[in-house]
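# the sequence isn't on hand, but the structure is:
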């Protein structure tokens, strides 16, 4: 079984150009493990605000009475991709930020899925 720390290490090993990656507890918004390649990237703040995005989407799904679960959430910025992948129980999510010039969406999704499957099932 994968741990948050191992998942982060494996993602960084396979995607060394990433901006940041974290495994985040949904209830508190606190990273359980993280790695940042850009010194000005505040992973704790990013985790907290992305937790609010996840919680808002979960509330919307509930309010709309949709019988659906969130697979992932994609935020496309000018030159960055931010991908949030939720665990099946919604208790944690993996947050990955990459530069869209270095990494395409399919690559980011595949690497995240490969290294977090045990962690977020």
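Perfect, thanks for sending it. Just so you know, these numbers come straight off a predicted model, no measurement behind them.

# from here on, contacts and neighbour counts on C-alpha atoms
Will do.

# that's a helix at residue 29, yeah?
No: under DSSP: H, G, I helix; E, B strand; the rest coil, residue 29 falls outside any helix and is assigned coil.

# ok, the residue lying closest to it once chain neighbours are set aside to residue 93 distance?
Spatial nearest neighbour of residue 29, chain neighbours left out: residue 48 (4.5 Å); criterion: CA to CA, 6 or more residues apart in numbering. Between residue 48 and residue 93 the computed distance is 12 Å (CA to CA, to the nearest Å).

# included below, for side-by-side comparison, is a second structure:
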């Protein structure tokens, strides 16, 4: 049964746990984002969070989290801004897109690794957060690389 009031109450408690949530309007973009997150979960079942967002405006397309304290929707816009700023930095260095192209960024924390990977279209990106005790950088990078095709 679809009761909008109950869905609204659930959204007030934080993001749904251990569930891929499509945020974008139904269509191929949302379906692709949800499929990408399913492939990532297949390779990194212990991940903390994952999301697919748009680089240009930081709009969230789909997300997943395993922690009630971690809401990818709150940080996806900031991650998009980091990617845009890094692209501007490359331009400031005089590196054209034919010479170099940004593929991924790594943010290393004491207990977590946060990875941002541009998808092949260059308009969307994949964000993954993993606990350092559950996986290592090489595994996370390889799963992200193989899932984005």
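The structure has been received and is ready for your questions. Note that the structure is predicted; figures quoted are calculated from it, not measured.

# how about the residue nearest to residue 29 of the first structure, what's its match in the second structure?
Under the alignment (TM-score structural alignment), residue 48 of the first structure pairs with residue 77 in the second structure.

# same question for residue 17 of the first structure.
Aligned counterpart of residue 17 of the first structure in the second structure: residue 46 (TM-score structural alignment).

# list the contacts for its match?
The neighbourhood of residue 46 of the second structure, defined by CA atoms under 8 Å, 6 or more residues apart in numbering, consists of 130, 134-135.

# kindly report the same for residue 86 of the first structure.
Contacts of residue 86 of the first structure (CA under 8 Å, 6+ apart): 70-72, 92-94, 120.

# re earlier: show the buried residues in the contacts of residue 46 of the second structure.
Buried members of the contacts of residue 46 of the second structure, counted by 16 or more other CA atoms under 10 Å: 130, 135.

# output the contacts of residue 46 of the second structure as JSON lines; include the columns distance to residue 81 of the second structure.
Formatted as JSON lines, the contacts of residue 46 of the second structure follow (distance: CA to CA, whole Å):
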{"residue": "130", "distance to residue 81 of the second structure": "21"}
{"residue": "134", "distance to residue 81 of the second structure": "28"}
{"residue": "135", "distance to residue 81 of the second structure": "26"}
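
# mind listing which of the contacts of residue 46 of the second structure are in strands?
Counting by DSSP state E, the part of the contacts of residue 46 of the second structure found in strands is residue 130.

# nearest to residue 142 of the second structure, of the contacts of residue 46 of the second structure?
residue 135 (11.5 Å; CA to CA).

# which one in the first structure is aligned with the closest one?
By TM-score structural alignment, residue 135 of the second structure lines up with residue 103.

# mind listing what that match touches?
The contact partners of residue 103 of the first structure, by CA under 8 Å, 6+ apart, come to residue 18.

# repeat the analysis, applying 10 Å as the threshold.
Counting by CA atoms under 10 Å, 6 or more residues apart in numbering, residue 103 of the first structure makes contact with 15, 17-18, 80-81, 97.

# in PyMOL, select just the buried ones from those.
This is how PyMOL selects the buried members of those, with burial counted by 16+ other CA under 10 Å:
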select buried, resi 15+18+80+81+97
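
# and in the second structure, which of the contacts of residue 103 of the first structure remain?
Cross-checking these against the second structure gives 15, 17-18, 80-81 as conserved contacts, using both residues aligned by TM-score structural alignment, their matches' CA atoms under 10 Å.

# from the contacts of residue 46 of the second structure, which single one is nearest residue 61 of the second structure?
residue 130 (19.8 Å).

# residues in contact with the closest one?
Applying CA under 10 Å, 6+ apart to residue 130 of the second structure gives the contacts 44-50, 111-115, 136-137, 140.

# which of the residues you listed fall in helices?
137, 140 (DSSP state H).

# what's the most distant pair in the contacts of residue 130 of the second structure?
Using CA to CA, the contacts of residue 130 of the second structure span at most 17.2 Å, a distance reached by 45 and 111.

# who's more crowded, those two?
Just comparing residue 45 of the second structure and residue 111: by other CA atoms under 10 Å the higher neighbour count belongs to residue 45, 15 against 10.
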